[in-house]
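Engineer: Structure for the following, please:
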Amino acid sequence: MSNKALRILIADEQHFQRMRIERLFNQLDYYRVVPVHNLAELLTLVDYGGVPFDLVVINASMAEGELNLYDFFLDHPQVHHVLIYDADVARLPAVSADGQQRIQVIQASVPELPFIERSMAIIESRQPFVGTVISVS
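Structural biologist: Take a look at the predicted model:
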């Protein structure tokens, strides 16, 4: 049975991209979605929010030069899973996952509906992502 009460945070500087991704989640009946447009808002909600986010979806270029996304989210207690997209534009190197990762990185400029469906199935089953993760030097 699907858990449609999962908390999702979408972070992208472009309003159109945030809305597009939010609509994809809405199509799957996920409505507890919080869109933010800058890194400061994301950090405030993640660091000082009382309830953890089940998923953070973030454009890799938002943190470029300001924050190491992998290190920040790796063991953050307020974030259960992270999906980083547009990694190619931000020139994030990828390495194979070991099956224990909570972080998934895709090269696509925006996640598409089939990918989000698969990711949510993994999250709802409380399993780690299997795929690529970032390794930032």
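Engineer: From here on, just use CA atoms for contacts and neighbour counts.
Structural biologist: Fine.
Engineer: center of this structure - which residue?
Structural biologist: residue 57 (2.4 Å; CA atoms, centre = their mean).
Engineer: Show me what the one helix or strand it maps to is in contact with.
Structural biologist: For residue 57, the host element (DSSP states H and E) is strand 55-59. Applying CA atoms under 8 Å, 6 or more residues apart in numbering, the contact partners of strand 55-59 are 6-12, 79-87.
Engineer: Which members of those occur in strands, if any?
Structural biologist: Members of the contacts of strand 55-59 lying in strands (criterion: DSSP state E): 8-11, 82-85.
Engineer: now the strand holding residue 57, how far from the chain's geometric center?
Structural biologist: 2 Å (CA atoms, centre = their mean, to the nearest Å).
Engineer: let's see this one next to it:
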Amino acid sequence: MATPYLRILIVDDQLLQSVYIEKLFNSNGYYRVAPVASFNEFLLLASQAIDKFDLVVLNGAIKGCTPARLEEVQQNCSSIGYILIYGARIAGTANSGTVGERQAVIELSGVPGIESIKTVMQSVDPRKN
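Structural biologist: Sure thing, here's the model as predicted:
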């Protein structure tokens, strides 16, 4: 059973792709899903967040997403639990697992599908463990 209150943020400038990913989460019982269309919007939300985002689903090919900026987010933003990066390999990012208070970073080579969402949520959702 899914934990319905988990907060998920989708960062993708391609609207149809973002909607597709949101629907995948919805079909698995996750409804607190918010899309943003730019990396700068993501940075603003992450830096201003009062409540933690349990998962950020990030299109690694989005404009403004560089290894240095992502590393900065990992080091300075405690409002993010896990980061799922897809669509582009971001050199210099950590592999799965947390290091201290840092986020776990999971990379996919392509757009997430239903099976990859289920697999990722095994780590993110405490009820799935």
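Engineer: what TM-score do we get after superposing?
Structural biologist: Overlay of the two chains. TM-score (TM-score structural alignment, normalised by the length of structure 2): 0.81; 122 aligned residues with a CA RMSD of 2.4 Å.
Engineer: give me the number of residues near residue 70 of structure 2?
Structural biologist: 19 (other CA atoms under 10 Å).
Engineer: Excluding chain neighbours, what is closest to it?
Structural biologist: residue 93 (7.7 Å; CA to CA, 6 or more residues apart in numbering).
Engineer: you'd agree that neighbour is up against residue 105?
Structural biologist: Yes. With contacts defined as CA atoms under 8 Å, residue 93 of structure 2 counts as touching residue 105 at a distance of 7.1 Å.
Engineer: For residue 104 of structure 2, which residues are in contact?
Structural biologist: Applying CA under 8 Å, 6+ apart, the residues near residue 104 of structure 2 are 81-83, 94-98.
Engineer: Could I have the buried ones of those as PyMOL selection syntax?
Structural biologist: Buried residues among the contacts of residue 104 of structure 2 (16 or more other CA atoms under 10 Å), as a PyMOL selection:
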select buried, resi 81+82+83+94
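Engineer: In terms of distance to residue 73 of structure 2, which of the contacts of residue 104 of structure 2 ranks first?
Structural biologist: Taking CA to CA as the measure, residue 83 is the one of those closest to residue 73 of structure 2, at 10.3 Å.
Engineer: Now check structure 1 for the residue matching residue 109 of structure 2.
Structural biologist: Under the alignment (TM-score structural alignment), residue 109 of structure 2 maps onto residue 107 of structure 1.
Engineer: Count the residues that sit near its match.
Structural biologist: 18.
Engineer: now the one 3 residues further on
Structural biologist: Close neighbours of residue 110 of structure 1, defined as other CA under 10 Å, add up to 18.
Engineer: now do the one 4 residues further on
Structural biologist: Neighbour count for residue 114 of structure 1, taken as other CA under 10 Å: 10.
Engineer: Report the separation between it and residue 28 of structure 1.
Structural biologist: 10 Å (CA to CA, to the nearest Å).
Engineer: Fine by me, thanks again.
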